[in-house]
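Novice: I'll drop the sequence and a predicted model, then ask my questions.
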Amino acid sequence: MASKNTVSGTLVDDKGTWTVRGRVTNPITGKVRNKSKSTGYKVKDNTKRKALQVMAEILAEWEKEANRVLPNHDTTLRYYVEGWLHNMEVTGRRNTVATYWSYAQIHILPALGDIPVQDLTWRVLQSYYEGLFKTHKVASVKKYNVVVNGALEDARRDGVIPSNPVDLLKWPREERFEGYPYNKDEVKKILVMARAIEEPMRAAIILGLCYGLRRSEVCGLRWCDIDLEQGTMHIQHTVTQNGNVLLDMDSTKTKRSNRVLVLIPSTAAYFRGLYAQQKAAGLPMDKVVARPDGKFLRPDGVYNRFKTLIKKNGIDTAIRFHDLRHFAGSMLADHGVPLKQIQAFLGHDYNSPITSKVYIHEELQSGAKTSAAMDEILGDFLTA
């Protein structure tokens, strides 16, 4: 256990006023901080005894302040992970922080949480991560490491460890998968399949292929987000997943992902019918992509069901559900839709932020053009 920060001080005459000059020494780093504070008493008034009493109070306050958050020399990683996450709750986005908490609780703390940070060498971390590489993608492990790195950076700043061992880690080469290339024939097969399958996957595929929604957005979309009278769809809710932990969020991946889409005309009747169908079945009328029992479809459920469906229907099994989003963007680009309109449609960031209601109105006009283009591309398949 580390000893406490030590505080020493003296009373000095500073331009006619009794003033406390002190030194606070960190026992771990050896660093010294100089402090100074006036007692408020004038030397000429023969007030040294009163000033000494005030000095004792000032030194006590300095010592209390210096040791309020002093970590122990053998403080565990758990202490720093939880501290880093609590700080993130103040500065970070809600769904990002929730995801980091799940990384910590599922992967990091059970394996490393009780190890003193001083004993957490790069070899310990390397061995732990190499075990994870057997069952997890490198990209996933790097996400977990964000939490570890943040925690150990705090420990380094406190002087508990001289350097951050994360800086010495060796990462395997990460294979970047660019997705399945756009193929019109495969898109037609998927559309034919979508017409024949039952809910909730029909809705999921229409939202993924026609509107370019991410899995998290497909699973999070609520009926309150669709205005059938105005013909709009507001993408503002998501469901993300880490293992068995589900995060049902009132937010999107990025600020730009929160977007309003104009309903594709040839899908409007479908959504009206789906709404009436769910209402007649007595479902809660919450999530659009809902199972017969009213529960929403999880992201892993979308992934697994889609994989089974394309195999059953003779479609290339290399196509992932997320590739439907790529197909949507490619179809619009192939149809001559401007890049900025496609970015707005998919919720990608670009350099023109929404700054006024006038701009939002203009964006909806642009969205109507994008919707009309998608209707022209897919209308025959959707209404057949």
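Specialist: Structure's in. What do you need?

Novice: Please make it C-alpha for all contacts and neighbour counts, starting now.
Specialist: OK.

Novice: So in this structure, which helix runs the longest?
Specialist: helix 357-383 (DSSP state H).

Novice: how about it: buried residues?
Specialist: Buried residues in helix 357-383, defined by neighbour count with 16 or more other C-alpha atoms under 10 Å: 363-364, 366-375, 377-379, 382.

Novice: Then stretch 50-62?
Specialist: If you call a residue buried by 16+ other C-alpha under 10 Å, then stretch 50-62 has these buried ones: 51-52, 54-55, 58-59, 62.

Novice: okay, now the one to match up with it:
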Amino acid sequence: MNNPQKVKISSIRGNKRGVYEVVLSWYGPDINPKNNKLKRNQTTHYLKDKDGNNIPYKSGSKTERNKYNVNILAEQWRVFEEEKRFPSGAMLFLSFLDKFEEHENKRVERGEIRPITRDGYISVLNANIRPYFKDKNLKLNEVSKANINNFYDYLFDVKKLHSIKHITKTLKLIFNLAEDLDLITKSPVPKRRKLTSESNENRVKKHCLDEEEMAKVLEITKGTYLYSILHIGFYYGLRPSEILGLRWQDIDLKNKTIHICFTAVKSSSGLYCAEKTKTEDSNRTLPILDETVQIFKAIKTEQEENKRLYANCYHKEEQDFVFRQKNGKPYLPSSLHRKLNKMLTDNGLEPMRLYDMRPTACTRMRQKGFDAKLRAKWLGHTKTDITENVYTHVTQAEVNNSVNQLL
């Protein structure tokens, strides 16, 4: 037999619940330590009709089996398990996506990537890749460059460029894994595809606020919880995840320092916290201004009052976060973003991203004489070229003022 079955049907039987089930068995990939041979494994599946109901077992006769297509359904489960446990290039592309998801879960277990990173890939998978390829019925080794280009044509009609870049990264990971497993000879995803759109409306541009714009944003949010968060971001250049991850144990009001060593970001299950920063250089201790000390003291006083008012209803968080809602729950980046941009648009200002605080802080530091190495230290960058080329901007006001230097 050219293609022997690796997963076999051990039996088709009726169980104690009086319904049909198929028992599947296979050897491997684990080794039995007792005899140093491949370990025998089994799994059981209920057989269901087209409406999703369990098929009742009465006599198990040939007539009964034919009536409900029992043998066909059992073979479908056998093929599914074989593709899942012994993948090949002939498996369906959608089935391989399950394999990719398992692989990313194992990478999290090994500490290779953070859960929030895995969640990002899986989100892209379920929101974009699965829905598009769902009805294509393509096998893994049948996905061609033409299929991928058609996918991109579709994406440019419905997605922004920023989102397409995230989808591309996930696509590359999927087919790179297939290559590593020798399931395909070459990835159909172009290694260096230049992602551009015919119009600029889909382009996501980093927005760096000038001094006047920053002052307006702070003025509008004064007296709200957003003001404190924006103050930290605009003055110290912290990432949103670093701001929301600040804990009282990381703040030394006496010596006027903050230790950035913890992060909190939104994940599919709520708020994901990590006892490490994005890079080793992101773990840093920064001095703070007297104004910031007073802000922290005011936050602490308000939190203690909220604990008293809410009593047993105050949300008990494992981490003692600085920035919390009145009921003690931590803030989510998405809710902060919505609240901020509503306030800005209501006051006639352009919307901004929370991350825009970071390039704004870096640019202000340059204007105040901080050299590249010092700015990189404040922002937690490993290399100064990122600080210079990505986060440091030249404002329009600087361009306007520089005209006199041409004389």
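Specialist: Cool, got the structure. Quantities reported herein were computed from a predicted structural model and do not represent experimental measurements.

Novice: rewinding a little: mind checking which of the buried residues of stretch 50-62 of the first structure are in helices?
Specialist: Among the buried residues of stretch 50-62 of the first structure, DSSP H puts 51-52, 54-55, 58-59, 62 in helices.

Novice: Tell me the one among those residues nearest to residue 317 of the first structure.
Specialist: Nearest to residue 317 of the first structure out of these is residue 62 (C-alpha to C-alpha; 66.3 Å).

Novice: Against residue 35 of the first structure, how distant is the closest one?
Specialist: From residue 62 of the first structure across to residue 35 of the first structure, the span is 9 Å (C-alpha to C-alpha, to the nearest Å).

Novice: Likewise for residue 11 of the first structure?
Specialist: Distance, residue 11 of the first structure to residue 35 of the first structure, using C-alpha to C-alpha: 12 Å.

Novice: okay, these two: which has more neighbours?
Specialist: Comparing residue 11 of the first structure with residue 35 by other C-alpha atoms under 10 Å, the one with more neighbours is residue 11, at 20 against 15.

Novice: what do we get in the first structure for residue 230 of the second structure?
Specialist: Per TM-score structural alignment, the equivalent position to residue 230 of the second structure in the first structure is residue 205.

Novice: which ones are touching the nearest residue to that match once chain neighbours are set aside?
Specialist: Spatial nearest neighbour of residue 205 of the first structure, excluding adjacent residues (C-alpha to C-alpha, 6 or more residues apart in numbering): residue 194 at 6.6 Å. Residues counted as contacts of residue 194 of the first structure (C-alpha atoms under 8 Å, 6 or more residues apart in numbering) are 201-202, 205-206.

Novice: quick one: contacts for residue 345 of the second structure?
Specialist: Neighbouring residues of residue 345 of the second structure by C-alpha under 8 Å, 6+ apart: residue 351.

Novice: do that again at 10 Å, thanks
Specialist: 351-352 (C-alpha atoms under 10 Å, 6 or more residues apart in numbering).

Novice: The aligned partner of it in the first structure: which element?
Specialist: Correspondence of residue 345 of the second structure to the first structure, assessed by TM-score structural alignment: residue 311. Per DSSP states H and E: residue 311 of the first structure is located in helix 299-312.

Novice: May I see the buried residues of that helix?
Specialist: Residues of helix 299-312 of the first structure classed as buried by neighbour count (16+ other C-alpha under 10 Å): 299-300, 302, 306-307, 309-310.

Novice: Starting from residue 208 of the first structure, give me the distance back to the one residue sitting closest to the centre of the first structure.
Specialist: Centroid-nearest residue in the first structure: residue 96, 2.4 Å away (criterion: C-alpha atoms, centre = their mean). Residue 96 of the first structure is 23 Å from residue 208 of the first structure, where distance means C-alpha to C-alpha.

Novice: Kindly list the longest strand within the second structure.
Specialist: For the second structure, the strand with the greatest residue count under DSSP state E is strand 20-32.

Novice: Give the buried residues for that one.
Specialist: In terms of neighbour count (16+ other C-alpha under 10 Å), strand 20-32 of the second structure has its buried residues at 20-26.

Novice: just the strands in the stretch 251-400 of the second structure please.
Specialist: 251-252, 257-260, 263-267, 270-274, 284-287 (DSSP state E, counting those that start in this stretch).

Novice: Which one of the ones you listed lies nearest to residue 207 of the second structure?
Specialist: Among those, the nearest to residue 207 of the second structure by C-alpha to C-alpha is strand 263-267 (21.3 Å).

Novice: can you list contacts of the closest one?
Specialist: Strand 263-267 of the second structure is contacted from outside by 115-120, 123, 239-247, 271-278, 321, 330-334, using C-alpha under 10 Å, 6+ apart.

Novice: This completes my enquiry, with thanks.
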